[in-house]
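Engineer: build me a model:
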Amino acid sequence: MVESASPKDIAKRIDHTQLRPAATDEQIDMLCEEATTYGFTAVCVHPVAVPRVAQRLDDTAVTPCTVVGFPHGANRPATKAQEAERAVADGARELDMVLSLGAVTSGRYADAEADVRAVVTAARDREDAVGHRVQVKVILETALLSVPQIAVACVIARRAGADFVKTSTGFAAHGARAEDVALMRQVVGKELGVKASGGVGSVADVERMVAHGATRIGASGSVAIMEEARASA
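Structural biologist: Next up is the predicted model:
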């Protein structure tokens, strides 16, 4: 991204997110309305809200997205796969799954890869039925991993067939950092998308993350970002 990027260009990078546990139906509805108004790429919500979101976004260009194994990634692979299947059946077309962090930090890399692959397989198995590509993003929770572990996690996600690697849930000590995004992009190359999420709250934040390799931004403060972008356009 360059400084002259239009508000529309910025909006197309954003997953408009509402993952607060006590979010109301009215807040979910507003999220969908804001997403269509500003032209965000996706709306990301908890699984329980997916049917509502899918219905409200029907016949729009905005993609329903949900989380799997959120926020700790500590579910068994079969549980994550079942959660993914249910989410796709309910209308989700993108899945942001949390990596099995304990498997990575314990050096059980094959287990971590199997965990991601279970969700990827569940998503792929549903694609013919829904007639739509279901993208899987792997949340690494970079705040809890060392630099070598972030690199290994990226390799795991790529080997397991994921479409994106993502920095954060937004519930750890810190969210996206430019240096982590740059590392993730270096490891996955051009093959995968990179989503920077957590603490991205301004146009400058978006531009910094994109400059370091992010192709998607997860944000709950998306409207403020867009109003800033429009004001400076």
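Engineer: can we go C-alpha only for contacts and neighbour counts from here?
Structural biologist: Fine.
Engineer: please enumerate the strands of the protein.
Structural biologist: All strands of the chain, identified by DSSP state E, fall at 14-18, 42-45, 63-68, 94-98, 135-139, 164-166, 193-197, 216-219.
Engineer: I'd like the ones you listed laid out as a markdown table, including distance to residue 157.
Structural biologist: Written out in a markdown table, the entries for these read as follows (distance: least, Cα to Cα, whole Å):
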| stretch | distance to residue 157 |
| --- | --- |
| strand 14-18 | 20 |
| strand 42-45 | 20 |
| strand 63-68 | 15 |
| strand 94-98 | 11 |
| strand 135-139 | 7 |
| strand 164-166 | 7 |
| strand 193-197 | 11 |
| strand 216-219 | 16 |
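Engineer: now those as CSV including mean neighbour count and distance to residue 208?
Structural biologist: What follows is the strands of the chain, written out as CSV (neighbours: other Cα atoms under 10 Å; distance: least, Cα to Cα, whole Å):
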stretch, mean neighbour count, distance to residue 208
strand 14-18, 26, 14
strand 42-45, 28, 21
strand 63-68, 28, 24
strand 94-98, 26, 22
strand 135-139, 28, 20
strand 164-166, 28, 16
strand 193-197, 28, 10
strand 216-219, 26, 11
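Engineer: nearest to residue 183, out of these?
Structural biologist: strand 193-197 (10.3 Å; Cα to Cα).
Engineer: so which of the strands of the chain gets nearest residue 113?
Structural biologist: Using Cα to Cα, the nearest of the strands of the chain to residue 113 is strand 135-139, at 10.8 Å.
Engineer: so what does the closest one touch, helix or strand wise?
Structural biologist: strand 94-98, helix 109-130, strand 164-166 (3 or more Cα pairs under 8 Å, 6 or more residues apart in numbering; DSSP states H and E).
Engineer: report the central residue of the protein.
Structural biologist: Note on the chain: the residue nearest the mean C-alpha position is residue 96, at 4.6 Å, using Cα atoms, centre = their mean.
Engineer: got a list of what that residue touches?
Structural biologist: 65-68, 136-139 (Cα atoms under 8 Å, 6 or more residues apart in numbering).
Engineer: how far away is it from residue 147?
Structural biologist: Applying Cα to Cα, to the nearest Å, the value for residue 96 to residue 147 is 21 Å.
Engineer: one more: residue 40?
Structural biologist: Residue 40 is 31 Å from residue 147, by Cα to Cα.
Engineer: to compare against the first, here's another:
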Amino acid sequence: MTSLSPDAASIARMIDHTLLKPEATAADVTALIAEAIELGTYSVCVSPSMLPLTIPAGADLKVAVVCGFPSGKHHSSIKAAEAALAIAQGADEIDMVIDVGAAKAGRFADVQADIAAVRASLPAPRVLKVIIESAALTDAEIVAVCNAAVAAGTDFVKTSTGFHPAGGATVHAVRLMKQTVGDRAQVKASGGVRSFDDAVAMIAAGATRLGISGSAALISGATSAGASSSY
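Structural biologist: Have a look, this model is predicted:
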């Protein structure tokens, strides 16, 4: 492996190296894990049906799993059960999707209750990230959802699934999310973060975690142009 520059290495340690394609196979996930270890990413992020994973002994690699993905239109009890099963099967972190329709209807108490149900299913120190689908929300809705997520006990608010037609992360959304949560939670930028410069911009706006599928290409962008991702 070619050694990474300090900047590239530090960004790698913010990445959830992600594979959420419906056609993903066990072999694909094995390759994802190997690449994550080579690149030095913080975690791999996979679908719940891919668990349990085999992480090589001594590897400094967390396992993140999505919940209620990608629509968020699952009953809260189903999301909570899905999260609890993922934890039982070895997940360290859960990335759950809110009911975006509830947010659009102004039902922020319901959004908070949904998140709280999943939070209650996660024993400490397991990490909860709440995907708000920021591109589908107004600024006022982003603020309200972030406040609901913090009140429900989330560790992170996350921009996007990467599957919504409205789009993914933007610098504006990340900055607004960070301004809203302050020191009460962290921010994950995900969806459409395709280049090293994109990653730097998201971090400057307040992100401390990045959801990336094309991590190798993004990291290589520290020294070469043209990094791209299919995420």
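Engineer: TM value for the aligned chains?
Structural biologist: The TM-score (TM-score structural alignment, normalised by the length of the second structure) is 0.91; 220 aligned residues with a Cα RMSD of 1.4 Å.
Engineer: distance of the alignment partner in the first structure of residue 220 of the second structure from residue 203 of the first structure?
Structural biologist: Using TM-score structural alignment, the partner of residue 220 of the second structure in the first structure is residue 227. For residue 227 of the first structure, the distance to residue 203 of the first structure equals 10 Å [Cα to Cα].
Engineer: between the two, point out the one with more neighbours.
Structural biologist: residue 203 (20 against 15; other Cα atoms under 10 Å).
Engineer: please name the nearest non-neighbouring residue to that one.
Structural biologist: residue 225 (5.7 Å; Cα to Cα, 6 or more residues apart in numbering).
Engineer: from memory that neighbour sits against residue 205, does it?
Structural biologist: No - the pair residue 225 of the first structure / residue 205 is not scored as a contact, 9.2 Å apart, by Cα atoms under 8 Å.
Engineer: between those two, which has more neighbouring residues?
Structural biologist: residue 225 (23 against 18).
Engineer: can you count the residues close to residue 83 of the second structure?
Structural biologist: Counted with other Cα under 10 Å, residue 83 of the second structure comes out at 29.
Engineer: do residue 88 of the second structure as well
Structural biologist: Using other Cα under 10 Å: residue 88 of the second structure sits among 13 other residues.
Engineer: for the nearest residue to residue 74 of the second structure once chain neighbours are set aside, give its distance to residue 78 of the second structure.
Structural biologist: Spatially, and ignoring its direct neighbours in sequence, residue 74 of the second structure is nearest to residue 68 (5.9 Å; Cα to Cα, 6+ apart). Separation of residue 68 of the second structure from residue 78 of the second structure (Cα to Cα) stands at 8 Å.
Engineer: quick one, which of the two is more surrounded?
Structural biologist: residue 68 (22 against 14).
Engineer: give me every residue that touches that one.
Structural biologist: 74, 78-79, 82, 96-98 are the contacts of residue 68 of the second structure under Cα under 8 Å, 6+ apart.
Engineer: can you tell me which of these is nearest residue 53 of the second structure?
Structural biologist: For the contacts of residue 68 of the second structure, the nearest to residue 53 of the second structure is residue 82 (16.1 Å; Cα to Cα).
Engineer: where's the residue lying closest to that closest one once chain neighbours are set aside relative to residue 44 of the second structure, distance?
Structural biologist: Leaving aside its sequence neighbours, residue 82 of the second structure sits nearest to residue 67 (Cα to Cα, 6+ apart; 6.4 Å). Counting by Cα to Cα, the gap from residue 67 of the second structure to residue 44 of the second structure is 15 Å.
Engineer: repeat that for residue 221 of the second structure.
Structural biologist: For residue 221 of the second structure relative to residue 44 of the second structure (Cα to Cα), the value is 20 Å.
Engineer: do the same with residue 204 of the second structure
Structural biologist: Noted for residue 204 of the second structure: a distance of 23 Å to residue 44 of the second structure, by Cα to Cα.
Engineer: counterpart of stretch 141-151 of the first structure in the second structure, which residues?
Structural biologist: Residue span in the second structure matched to stretch 141-151 of the first structure, by TM-score structural alignment: 133-143.
Engineer: does residue 32 of the first structure touch residue 57 like I think?
Structural biologist: Yes - counting by Cα under 8 Å, residue 57 is a contact partner of residue 32 of the first structure at 6.7 Å.
Engineer: what segments of the first structure are helices?
Structural biologist: 7-11, 25-38, 50-56, 77-90, 101-105, 109-130, 147-159, 178-188, 203-211, 222-232 (DSSP state H).
Engineer: can I get those in JSON lines with distance to residue 197 of the first structure?
Structural biologist: Listed next are those as JSON lines, based on distance: least, Cα to Cα, whole Å:
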{"stretch": "helix 7-11", "distance to residue 197 of the first structure": "15"}
{"stretch": "helix 25-38", "distance to residue 197 of the first structure": "17"}
{"stretch": "helix 50-56", "distance to residue 197 of the first structure": "20"}
{"stretch": "helix 77-90", "distance to residue 197 of the first structure": "21"}
{"stretch": "helix 101-105", "distance to residue 197 of the first structure": "17"}
{"stretch": "helix 109-130", "distance to residue 197 of the first structure": "19"}
{"stretch": "helix 147-159", "distance to residue 197 of the first structure": "15"}
{"stretch": "helix 178-188", "distance to residue 197 of the first structure": "10"}
{"stretch": "helix 203-211", "distance to residue 197 of the first structure": "9"}
{"stretch": "helix 222-232", "distance to residue 197 of the first structure": "11"}
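Engineer: which among the ones you listed is found nearest to residue 18 of the first structure?
Structural biologist: Once the helices of the first structure are compared by Cα to Cα, helix 25-38 is nearest, at 7.2 Å.
Engineer: mean shift between the closest one and the second structure?
Structural biologist: Taken over the aligned residues, the distance from helix 25-38 of the first structure to the second structure averages 0.8 Å (mean Cα distance after the TM-score superposition for the first structure).
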